[in-house]
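Trainee: test case, fold it:
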Amino acid sequence: MLARIWALVIKEFLALLRDKKSRFVIIGPPLIQLLVFGYAATFDLNHIPYAVFNQDSGFASRQLLAEFQGSSAFQQVATIENAGQIAPLINQEKALLVLQIGPDFTSDLLLHRPTRVQVIVDGRNSNTATLALNYVNSVLLRFDLRWANAQHWGHPPAQLLMRSWFNPNLLSRWFIVPGIVALLVLVVTLLVTGLSVAREREQGTFDQLLVTPLRPLEILVGKALPGLVIGAVEGLFIVLVAIFWFQVPFVGSMLALVAGLSLFLLAAVGIGLMISSLAVTQQQGLLGVFIFLVPAIILSGFATPIANMPVAVQYLTYLNPMRYFLIIVRGVFLEGDNMVMLWPQYWPLAIIALGSMAASSWLFRHRMQ
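Mentor: I've put the predicted structure just below:
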């Protein structure tokens, strides 16, 4: 029995090594994924963009701000003159957090009265917001200890007042569950379409399909529709589960979500058909799906912020349809976005969908010859 198993193992290795495409699947993608994971997958926060709203002219507030300016984890991007400037910075994601120091900060400290520093943080990504608040807390604690030692206080003088927008309690479920909509829709759609043509070839029925009255375009559409329908049903089901089971707030437009889901499905179906047109067997189709799927998830901002990735990798993310749909689904769930607000995400997604569908059509025709 062991001899037969060993012979089968040798046969499988020989079959893989003799096939040029199989050799590429074994050697190329692992190297690419190693580079992607090594540079892009990080949970460290560097150069956190923050804005300062300092209403105090005393030296204590300047000392506190110097602590932030001297930290490598923070990068000041704006100085706010009035409270009306806070919302645009957070809403447009120009600043992750805003430090607001009251007008009586220095005088309260000199009079040995407790005082407060307010931190307004963007809570859309709860993991990033929590890490940023921990960094802020450490800087403020360092300032408290230095001030208490210098002024001979018996306890830290300042108190941290935190307020998170869009996700008041920083529940990670509110951030992760909407992202699962994009993740599972992509997985299901790619698997359905990525194996369709390859399955026909492997079972020997593809040639029979070609001699039918169906034209190539009709065959391609017939292969695409099941993926679109299954992906749409899967996506809408997950949305309902997120709202009614996980109690994630849905404050945006359902029409905006449906429009984004439709464009995302077209892009995913186009990519799946490209993979299926290139694959000869279902095994190659499955490998092709996962070769695309894993980097697409990493480079989408699903778990790690795109802003923390190297600049070259950030440019690469613009080719990833999941990047845009994540912004759409999270914006609709947590921020109350509508179609007008999400237009900057729609048009790149539409271009990717059009390009992938055109490329899959060309590959399908080319592989038939």
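
Trainee: CA atoms for contacts and neighbours, from now on please.
Mentor: Noted.

Trainee: what packs against whatever helix or strand residue 218 lives in?
Mentor: Here residue 218, judged by DSSP states H and E, is contained in helix 216-244. On a contact count with 3 or more C-alpha pairs under 8 Å, 6 or more residues apart in numbering; DSSP states H and E, helix 216-244 meets helix 172-194, helix 254-278, helix 343-368.

Trainee: give the buried residues for the second one.
Mentor: Under the neighbour-count criterion of 16 or more other C-alpha atoms under 10 Å, helix 254-278 has 254, 256-258, 260-278 buried.

Trainee: OK, contacts around the residue most central in space within the chain?
Mentor: The centre of the chain sits closest to residue 301, judged by C-alpha atoms, centre = their mean, with a distance of 2.2 Å. Counting by C-alpha atoms under 8 Å, 6 or more residues apart in numbering, residue 301 makes contact with 323, 326.

Trainee: quick one: closest of the helices and strands packed on helix 216-244 to residue 294.
Mentor: Nearest of the helices and strands packed on helix 216-244 to residue 294, taken as C-alpha to C-alpha: helix 172-194 at 10.0 Å.

Trainee: output the contacting helices and strands for the helix or strand that comes right after the closest one.
Mentor: Next in sequence after helix 172-194, counting helices and strands by DSSP H and E, comes helix 196-203. Counting contacts by 3+ C-alpha pairs under 8 Å, 6+ apart, helix 196-203 packs against helix 206-210, helix 254-278, helix 282-298.

Trainee: now the second one, please; I'll put the structures next to each other:
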Amino acid sequence: MWWTRLRALIVKELLAVLRDPKGRIVLIAPPIIQLVVFSYAATLEVRNVDIMVLNRDAGRWGYELVQRIEGSPTFRKVSFTNSPDVLHEAIDRQTVIAAVQISPTFSRDVEAKQSTDVQIILDGRRSNASQIVGGYLNQIVAGLSTDTPAGQKNASKTVTVMPRNWFNPNLIYQWFMVPNLIGSIALLIGLIVTALSIARERELGTFDQLMVSPLRTHEILLGKLLPPMMIGLVHITIYILAALLVFGIPLRGSIGLLYGSSIFFMASIVGLGLFISALSTTQQQAILGAFLVLVPAMLLSGFATPIENMPEWLQPVTYINPLRYFLVIVRGVFLKDIPTGEVVSLTVPLALIAVVTLGMAAWLFRAKLE
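Mentor: Okay, the predicted model is just below:
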């Protein structure tokens, strides 16, 4: 029976991965490392930074501004200097990321209800962190401005902004990062395991034995397709459990929709991995080919930077990236309770990509046999 032959090949593929020490490392080490690094270390939040203050004002408001800066939990160390040269050197040597200069007439201008300035010098070499730190300092100065005589006088005329964050009220960074890891880890594991599949057979000399076996071509393809999908779904399950039990991320949507889309996502990834494996003659070539696809797929998925911020000529390339669609589904299921219609509309491109990649892999596989 075809099912008996297919089951034997699936068991053989799983054992080939699990019994190989290198294969076990690929399955275990990268997921753990990425979970720790991305969840805790790779954050866009800027905290525990050092700044320097040059306060030339001896009045009340200059002292008040310094106290508010020192009291901010964002800044780890606030150092002081009376020399502009020392301040500039601290920025040059990256001892501090920002410096604040308070003019000698700051308090006097505030009491006189005149406009006055606070100079903030930022290290442009760390552009993202500098912009965020600059925003923190601007908030502190703006808060002080509302407490000044001029600010209190105009308080009734000002508009108060009351921010409210939907889906992630406390702006916990892990709520954004861990759902993204579900897709990225599945991409990593599925791509590498599948890319090594046929290349390993060729390198070990067992590919010819597989060809003369009773297995048909489509059965061999299915046997190479299903084990990586099963392994990928296991990793997705582990990360879902970690998101719920370790990080306390809410699951507001349907877990059934998430797993349904995961099947098409893994099919598209495995098809691409089989295509790479069919092109490769050694496992080294397969690994290099997998990483050649993996890095651009991560960068063009919206994982780290929004797709809308990319150049217009590059944005159409993201439409052939399955990770782009799956990340939207994962974040939506966890944080938003994404509607079924939207999940389906995002799953259709995954299905089309799966059909194309699996078709290309099957064509190349048959071409190699002839």
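
Trainee: go through the helix holding residue 218 of the first structure and flag the buried ones.
Mentor: Using 16+ other C-alpha under 10 Å as the test for burial, helix 216-244 of the first structure gives 220, 223-224, 226-228, 231-232, 234-236, 238-239, 242.

Trainee: list the buried residues of stretch 59-68 of the first structure.
Mentor: 60, 61, 64, 65, 68.

Trainee: cool, stretch 336-345 of the second structure as well?
Mentor: Neighbour-count burial for stretch 336-345 of the second structure, with 16+ other C-alpha under 10 Å as criterion, is recorded at 336, 337, 338, 343.

Trainee: can you give the contact residues for that stretch?
Mentor: Contacts of stretch 336-345 of the second structure (C-alpha under 8 Å, 6+ apart): 167, 251, 252, 253, 254, 257, 261, 329, 332.

Trainee: kindly recompute the last result at 6 Å.
Mentor: Applying C-alpha atoms under 6 Å, 6 or more residues apart in numbering, the contact partners of stretch 336-345 of the second structure are 252, 253, 332.

Trainee: same check, this time on stretch 191-203 of the first structure
Mentor: The contact list for stretch 191-203 of the first structure (C-alpha under 6 Å, 6+ apart) reads 206, 227, 272, 273, 275, 276, 279, 280, 281, 282, 285.

Trainee: just the closest of these to residue 320 of the first structure, please.
Mentor: Closest approach to residue 320 of the first structure among these (C-alpha to C-alpha): residue 272, at 13.6 Å.

Trainee: is that closest one in contact with residue 190, as I believe?
Mentor: Yes. The pair residue 272 of the first structure / residue 190 is scored as a contact, 4.8 Å apart, by C-alpha atoms under 6 Å.

Trainee: re earlier: I'd like to know which of the helices and strands packed on helix 196-203 of the first structure lies nearest to residue 10 of the first structure.
Mentor: For residue 10 of the first structure, the closest of these is helix 282-298, at 18.0 Å, according to C-alpha to C-alpha.

Trainee: and the closest one with helix 196-203, angle?
Mentor: Angle, helix 282-298 of the first structure to helix 196-203, by axes from the mean of the first three to the mean of the last three C-alpha atoms, to 10 degrees: 160 degrees.

Trainee: how big's the offset between helix 282-298 of the first structure and the second structure?
Mentor: Here the mean offset of helix 282-298 of the first structure against the second structure after fitting is 0.4 Å, by mean C-alpha distance after the TM-score superposition for the first structure.

Trainee: just the buried residues of that helix, please?
Mentor: Buried residues in helix 282-298 of the first structure, counting neighbours by 16+ other C-alpha under 10 Å, are found at 282, 284-289, 291-293, 295-298.

Trainee: in the second structure, what residues pair with it?
Mentor: Equivalent residues of helix 282-298 of the first structure are located at 283-299 in the second structure, counting by TM-score structural alignment.

Trainee: one more: stretch 100-109 of the first structure?
Mentor: Under TM-score structural alignment, there is no match for stretch 100-109 of the first structure anywhere in the second structure.
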